[in-house]
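Peer 1: Quick one, structure for this:
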Amino acid sequence: MYYLLKKELFFPPVSEADEDGILAIGGDLSVERLQLAYRSGIFPWFEDGDPIIWWAPNPRMVLFPDEFRVSKSMRNIINRNIFKVTLNQNFRDVISNCKNIKRDGQNGTWITNEMVEAYCNLNQIGVAKSIEVWQNNELVGGLYGIDSGQIFCGESMFSKVPNASKMAFIALVNYLKTNNYQLLDCQVYNEHLESLGCREIPRSEFMKFLK
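Peer 2: Model (predicted):
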């Protein structure tokens, strides 16, 4: 049984999520509800045409900034200065590219038009942020996420040329290190994230960092 959200701003405890990490269904993507969700260790993830599904997976994939590994090949690319990186200069273009980019093994995207507008609203109040990667004055890669103060919750990234999304990730981690963030929330496991130094921790440990 999942909790069905109504109009009131409320989420059940994350401990009530099922074994897949699904906690609740319904509600809306208002600025207030999204802020409450991320403060509570919860995020939305659903496909176009489906109801909003709210997740609190256990375990949680995270990166402790000091554990980040930059490959020798990426160090060489950084040294060649083929990319320019900016922070929070073109949020809408970044999330739109994340929405529209073709991904292997996926028919569509989980970033709906409704989500684009919701996260752009969060960007306008300084909660959602983006990193842009440029080559020859063209936006070729980037990522966006939610800035919760000492935790940055990564949402999605895109790349139009090789290594552009890796460059965005490196720039993000450097930003987090410089500003003394505790960790980067990557939500759920994948092999690529693990190769970058991310690892899974119990949801209870993640919640301690949030609080």
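
Peer 1: can we go C-alpha only for contacts and neighbour counts from here?
Peer 2: Noted.

Peer 1: chain center to stretch 112-123: distance?
Peer 2: 13 Å (CA atoms, centre = their mean, to the nearest Å).

Peer 1: outside of that stretch, which residues touch it?
Peer 2: 29-31, 47-48, 91-92, 95-96, 99, 128-129 (CA atoms under 8 Å, 6 or more residues apart in numbering).

Peer 1: Weed out the non-buried ones from those.
Peer 2: Using 16 or more other CA atoms under 10 Å as the burial test, these include 29-31, 91-92, 95-96, 99, 128-129 as buried.

Peer 1: how about this one, so we can line them up?
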Amino acid sequence: MENAEWQEQLGRELYGADFEFSLFPVRGSGRRGLLGYTDAITPSLVFSAYLQGIFPWYNEDEGDPVLWWCPDPRFVLPADELHVPRSIDRFLKHTPYTYTMDKAFPDVMRGCSAMERPGQDGTWIGRQMLDVYCSLAERGIAHSVEAWHDGRLAGGLYGVLIGQTFCGESMFTVEDNSSKSAFVLFARAFVKCGGRLIDSQVYTDNMARYGARNISRTAFLRMESTLLAGKLSGNLRGTFEGTK
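Peer 2: Below is the predicted model of the structure:
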């Protein structure tokens, strides 16, 4: 995002990294979902933001401050409404990949950072984001899903798991259908373990194929107030790695 763009949209500053998101009035705030900025980003700050339905999204390389978002509408996938495209369903019957969870979190983030995307110059996954989310992974809050082919990382995805909500952050693909098939297997395991919502944050064609849809920010925050306090009913990693 260009500096002039975020400055024009900015509703307010959130000050330092010790800001309490629980005290911030999200409802009715921010144009296009941009709420404000901080001068730093830490694992604790990111975790507290997710608890309020807020996430960081900024371009470190362009000198942006840490921008915080809660879009309206919000793009979400009710996990039990997952739509699996026929091509992926067929592919999974004979997949050449081996799938794991939390085996290569930093590598998955680096793969997402390096992935070229249409209409996007550069990446929003800079060194600060990598360090913060790797720290969250070490605490069991952020998770990665990997697809391997002959010992090579062929694709994957990562996100933040809190309660019964998985906040999908990014995915990357090196070999055909690697991240798509990994996502479908993960979503199926997530449902089996009592997962309720996959938060995609903003619209993407890719997630629309799986049934994700826009809901109002008010509806999203109402749902999250219950789901974030919930618990999964099984071992997600074990269920995922045993699913095909």
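
Peer 1: Please narrow the contacts of stretch 112-123 of structure 1 to those residing in helices.
Peer 2: Secondary structure from DSSP state H places 31, 91-92, 95-96, 99 of the contacts of stretch 112-123 of structure 1 in helices.

Peer 1: so the lengthiest strand in structure 2 corresponds to what in structure 1?
Peer 2: In structure 2, ranked by residue count with DSSP state E as the criterion, the top strand is strand 152-162. Under the alignment (TM-score structural alignment), strand 152-162 of structure 2 falls on residues 138-148 in structure 1.

Peer 1: which parts of that stretch are buried?
Peer 2: In stretch 138-148 of structure 1, counting by 16+ other CA under 10 Å, buried: 139-147.

Peer 1: which one of those is nearest Met74 of structure 1?
Peer 2: Gly141 (14.8 Å; CA to CA).

Peer 1: Could you report the separation of the closest one from Asp104 of structure 1?
Peer 2: Applying CA to CA, to the nearest Å, the value for Gly141 of structure 1 to Asp104 of structure 1 is 17 Å.

Peer 1: Aligned counterpart of Phe169 of structure 1 in structure 2, please.
Peer 2: Per TM-score structural alignment, Phe169 of structure 1 is aligned with Phe183.

Peer 1: Its match touches Leu157, doesn't it?
Peer 2: Yes - between Phe183 of structure 2 and Leu157 there is a contact under CA atoms under 8 Å: 7.3 Å.

Peer 1: what is in contact with those two at once?
Peer 2: With CA under 8 Å, 6+ apart, Phe183 of structure 2 and Leu157 have common neighbours Val145.

Peer 1: rewinding a little: give me the neighbour count for the match of Phe169 of structure 1.
Peer 2: Residues contacting Phe183 of structure 2 under the criterion other CA atoms under 10 Å number 21.

Peer 1: swap in the one 10 residues further on?
Peer 2: By other CA under 10 Å, 19 other residues sit near Cys193 of structure 2.

Peer 1: thinking it is in contact with Leu236, fair?
Peer 2: Yes - using CA under 8 Å, Cys193 of structure 2 is in contact with Leu236, at 6.2 Å.
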